[in-house]
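Asker: Fold the stuff below for me.
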Amino acid sequence: MEKIDELAECMKLLSDKTRLTILALLKEREMCVCDIVDILDTTQPNISQHLKKLKLGGLVNETRRSQWIYYSLNMDNKPHLQSVMKQLPSMKERLESRTALRCE
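Answerer: All right, here's what the predicted structure looks like:
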């Protein structure tokens, strides 16, 4: 039952459009909150809350670089997510349409 509970929690995380979009963005490259805020045209607290849930669910990693925290996908030991990630649309075009996204 533990595996089912874990999978159910993961599916709950994936049931949100914003979180799925964040995962699609992170599939392309690691990003800081300000990058995601800019691309999704939403607020920093909103994105931070979604990233917090994804991190607690073990779906993203965070790495601190000076004052910024960068997020990346954590798909290790999550074979059940591979098919979901393959279904997410590419965000390359959306990323390329934004210039100078870095927080620096």
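Asker: CA only for contacts and neighbour counts going forward, please
Answerer: Fine.
Asker: Need the contact partners of the strand or helix carrying residue 36.
Answerer: Remark: residue 36 resides in helix 33-40, with elements defined by DSSP states H and E. Helix 33-40 is contacted from outside by 22, 25, 43-44, 47-48, 69-71, 94-95, 98, 101-103, using Cα atoms under 8 Å, 6 or more residues apart in numbering.
Asker: what's the most distant pair in those?
Answerer: Pairwise distances across the contacts of helix 33-40 peak at 21.5 Å for 69 and 94 (criterion: Cα to Cα).
Asker: one more to line up against the first:
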Amino acid sequence: MLQTAIEMDKAAMVLKLLGDKTRLTMVKLLEKNECCVCEFVEIFQVSQPSISQHLRKLRDVGLVKEERKGQWIFYSLNKQNEHFPFVEQLLLQLPDQDFKLKELEEKGTRITCC
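Answerer: Down below sits the predicted model:
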């Protein structure tokens, strides 16, 4: 299957968005996991509004999707997004970040909102 090249302006937009270390780490975590805002707050040790702002930027371009489960919203990587093949190539170059979620599990703070 031939992969369509991404337009230069779209590539620049995605790279600018993922140029933020927090957002890049979030996307890497979401590559294999669903996460709630509270988990990101715990991982990055920043405020809930700050995490929500990062997620909103990723959601606005369709890189992440949200699913409501009860009163909580869980985020995951949107693999159907037109930019996903481009993002996927970037993610392949990055070290695994799942240890951050394992640390939350060990501390008993994984999915603290549920």
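Asker: related to what we said a few turns ago, which one's more surrounded, residue 69 and residue 94 of structure 1?
Answerer: residue 69 (15 against 11; other Cα atoms under 10 Å).
Asker: My read is that the more buried one contacts residue 51, right?
Answerer: No - using Cα atoms under 8 Å, residue 69 of structure 1 is not in contact with residue 51, being 11.0 Å away.
Asker: What is the neighbour count of residue 93 of structure 1?
Answerer: Using other Cα under 10 Å, residue 93 of structure 1 has 8 neighbouring residues.
Asker: Next, it: secondary structure please.
Answerer: What DSSP: H, G, I helix; E, B strand; the rest coil gives for residue 93 of structure 1 is helix.
Asker: quick one: what's aligned to residue 63 of structure 2 in structure 1?
Answerer: Counting by TM-score structural alignment, residue 63 of structure 2 corresponds to residue 59 in structure 1.
Asker: Where does the most centrally placed residue in structure 2 sit: helix, strand or coil?
Answerer: When Cα atoms, centre = their mean is applied to structure 2, the residue found nearest the centroid is residue 27 (2.8 Å). What three-state DSSP gives for residue 27 of structure 2 is helix.
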